[in-house]
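*Asks:* Structure here, sequence nowhere to be found:
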């Protein structure tokens, strides 16, 4: 215990704090709920986000995924399994490890096709998953590539929690939440949105309305790949200049 790093000492401190513990439970419950809902759709052999047009960039992907047969069902089973493991105290760490590659994939996919349906929720779920992994650092440390493993072992639930409210931590949570939302609105010049009318509203009554309409029709009417539609949008913008 004498060779603990600053992180180890801080970790031991937060593990004794009631508010960090409450937040870990909140993350577990919300993550589990998200994957149970999404996973059951796949297990029941229904197309996820069925209201999305099949020529939408995300709609095209989901339609193709839906037609992969038992692979589609397998993804749903993996999501529900990860959710169940998160809910069981003894298997939380295993659940978070299973959850991580799935939510990273969803997050990157959402950004790649500019899908607003999960462009905010997916990054927040990823951060929540990472928090759970850090919360269970006392178990994960044995598989991490450290030269020296802290000797405080696997921690038991403290007999008495500290009630000191971690203002700095929860301020950081609010800031991260806000930054994710801000990046969604300002991080992309134009989004496909979920329908033609929603897409066209982005630049309605502005100098880029014509360029925006070209992009939206390219996605929702012509069904071209997103990269081609973005290229057409840039050409239309230059034509307006």
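*Replies:* Done, it's in. Note that the coordinates shown come from a computational prediction; the quantities given were computed from them, not determined experimentally.
*Asks:* For the rest of this, base every contact and every neighbour count on C-alpha atoms.
*Replies:* Fine.
*Asks:* Relative to residue 9, how far out is residue 54?
*Replies:* 52 Å (Cα to Cα, to the nearest Å).
*Asks:* ah, wrong one, I meant residue 119
*Replies:* 35 Å.
*Asks:* If you count surrounding residues, which of these two has more?
*Replies:* Taking neighbours as other Cα atoms under 10 Å, residue 119 and residue 9 compare with residue 119 leading, 23 against 12.
*Asks:* which helix of the chain spans the most residues?
*Replies:* helix 18-43 (DSSP state H).
*Asks:* So which other helices or strands are in contact with the helix or strand just after that helix?
*Replies:* Helices and strands here follow DSSP states H and E; after helix 18-43, the next one along the chain is helix 57-66. The helices and strands touching helix 57-66, judged by 3 or more Cα pairs under 8 Å, 6 or more residues apart in numbering; DSSP states H and E, number zero.
*Asks:* Next, the buried residues of helix 57-66.
*Replies:* Within helix 57-66, the residues that count as buried by 16 or more other Cα atoms under 10 Å are 57, 58, 59, 60, 62, 63, 65, 66.
*Asks:* repeat for stretch 97-106
*Replies:* For stretch 97-106, by 16+ other Cα under 10 Å, it's 97, 98, 99, 100, 102, 103, 104, 106.
*Asks:* Over to stretch 228-238?
*Replies:* 229, 230, 232, 233, 234, 236, 237.
*Asks:* Return the member of those residues nearest to residue 19.
*Replies:* residue 230 (45.1 Å; Cα to Cα).
*Asks:* So that closest one sits against residue 215, correct?
*Replies:* Yes: counting by Cα atoms under 8 Å, residue 230 does reach residue 215; the two are 6.6 Å apart.
*Asks:* adding another structure so you can compare the two:
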């Protein structure tokens, strides 16, 4: 059996499972719910995450983005368009395609500036979006893989709904989420957090509390960039180490 036929059979089995169909609908609804409010805020011209300080690394970005004129509401239009397309079964594939580059950009941005607000949700949304793209593999395969159509008779799956709960799949989903949470909570040595109080709260558990306070002041009081603040943080650590 060639690779294309194997993929078609795996995909047909997945699409014939009632629980995976429910999971697909859930992902579409969840992703749409994530973009609709954010898109409306942008179209109305309001600054996203208005409670976030401008001095925060994400605050720098959002403030500049808010001042880009019609580009800012344009992003909102794209978000709402992707969300609406996801909610309509006939256009859900197009919605997933439009959604993916937007959420991937948000995910990379969240990690780049260490933004608490979307540090966990954005990678989960990326994974959910990737699942939806895989769900529509039968439509997208002609673009990325091949154009030869495999006859239905060659597929080893009957087009009948299967009610068996896919334990292994959902166990994998749970494991993926757990690993993601574990990585996110341990990948960064220090976080700017959303305000000065939250930032300094972590200093009590930091091996170098003085360096931590320097970092928080650089971010939230002096308005320095994340890169500059991290450099000062590591310099303060070296200075503390040398004087011990």
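*Replies:* Perfect, I can see it now. Predicted model, so just to flag it, every value in this text is computed and none were measured.
*Asks:* Drop the TM-score for these two in here.
*Replies:* Once superposed, chain against chain, the TM-score is 0.93 (TM-score structural alignment, normalised by the length of the first structure); 237 aligned residues with a Cα RMSD of 1.9 Å.
*Asks:* And residue 89 of the second structure, how close does it get to residue 132 of the second structure?
*Replies:* Residue 89 of the second structure is 12 Å from residue 132 of the second structure, by Cα to Cα.
*Asks:* what about those two, which has more around it?
*Replies:* The neighbour count for residue 89 of the second structure versus residue 132, taken as other Cα under 10 Å, is higher for residue 132 (23 against 11).
*Asks:* How about the contacts made by that one?
*Replies:* 24, 27, 28, 93, 96 (Cα atoms under 8 Å, 6 or more residues apart in numbering).
*Asks:* And the fourth one, how far from residue 5 of the second structure?
*Replies:* This means residue 93 of the second structure. Distance from residue 93 of the second structure to residue 5 of the second structure, by Cα to Cα: 22 Å.
*Asks:* quick one: which of these two has more around it?
*Replies:* residue 93 (21 against 16).
*Asks:* What does the more buried one correspond to in the first structure?
*Replies:* Under the alignment (TM-score structural alignment), residue 93 of the second structure pairs with residue 93 of the first structure.
*Asks:* Please look at residue 119 of the second structure and residue 183 and confirm they touch.
*Replies:* No: at 10.9 Å, residue 119 of the second structure does not count as touching residue 183 under the criterion of Cα under 8 Å.
*Asks:* related to what we said a few turns ago, looking at the buried residues of helix 57-66 of the first structure, which one is closest to residue 46 of the first structure?
*Replies:* residue 66 (7.8 Å).
*Asks:* quick one: residue 79 of the first structure and residue 97 of the first structure, what's the gap?
*Replies:* For residue 79 of the first structure, the distance to residue 97 of the first structure - Cα to Cα - is 12 Å.
*Asks:* Output the buried residues of helix 57-66 of the first structure as CSV; include the columns distance to residue 223 of the first structure.
*Replies:* Below are the buried residues of helix 57-66 of the first structure laid out as CSV (distance: Cα to Cα, whole Å):
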residue, distance to residue 223 of the first structure
57, 8
58, 11
59, 10
60, 9
62, 14
63, 13
65, 17
66, 18
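*Asks:* ok so, going back, among the buried residues of stretch 228-238 of the first structure, which pair sits farthest apart?
*Replies:* 229 and 237 (12.3 Å).
*Asks:* my guess is residue 95 of the second structure meets residue 84, correct?
*Replies:* Yes: here residue 95 of the second structure reaches residue 84: they are 7.5 Å apart, a contact under Cα under 8 Å.
*Asks:* between the two, which one's more packed in?
*Replies:* residue 95 (27 against 19).
*Asks:* what sits against that one?
*Replies:* Per Cα under 8 Å, 6+ apart, neighbours of residue 95 of the second structure: 81, 82, 83, 84, 85, 86.
*Asks:* swap in residue 86 of the first structure?
*Replies:* With Cα under 8 Å, 6+ apart, residue 86 of the first structure has these contacts: 28, 29, 32, 92, 93, 94, 95, 96.
*Asks:* any idea which element the closest residue to the third one other than its chain neighbours lies in?
*Replies:* So that's residue 32 of the first structure. Using Cα to Cα, 6 or more residues apart in numbering and skipping the chain neighbours, the partner closest in space to residue 32 of the first structure is residue 83 (4.1 Å). In the assignment (DSSP H and E), residue 83 of the first structure maps to helix 70-87.
*Asks:* I'd like the next helix or strand past that helix.
*Replies:* helix 92-112.
*Asks:* Just give me the neighbour total for the closest residue to residue 65 of the first structure other than its chain neighbours.
*Replies:* Nearest non-adjacent residue to residue 65 of the first structure, counting by Cα to Cα, 6+ apart: residue 72, 6.3 Å away. By the criterion of other Cα under 10 Å, residue 72 of the first structure has 21 neighbours.
*Asks:* Do I have it right that residue 72 of the first structure meets residue 63?
*Replies:* No: using Cα under 8 Å, residue 72 of the first structure is not in contact with residue 63, being 10.5 Å away.
*Asks:* re earlier: name the residues of the helix holding residue 83 of the first structure that come out as buried.
*Replies:* 72-73, 75-87.
*Asks:* List just the nearest of those to residue 41 of the first structure.
*Replies:* Nearest to residue 41 of the first structure among these, with distances taken as Cα to Cα, is residue 76, at 7.3 Å.
*Asks:* Could you report the separation of the residue lying closest to residue 60 of the second structure once chain neighbours are set aside from residue 65 of the second structure?
*Replies:* If the residues on either side of it in the chain are set aside, residue 60 of the second structure comes closest to residue 54, at 5.4 Å by Cα to Cα, 6+ apart. Note on residue 54 of the second structure: its distance to residue 65 of the second structure, by Cα to Cα, is 12 Å.
*Asks:* now do residue 158 of the second structure
*Replies:* 51 Å.
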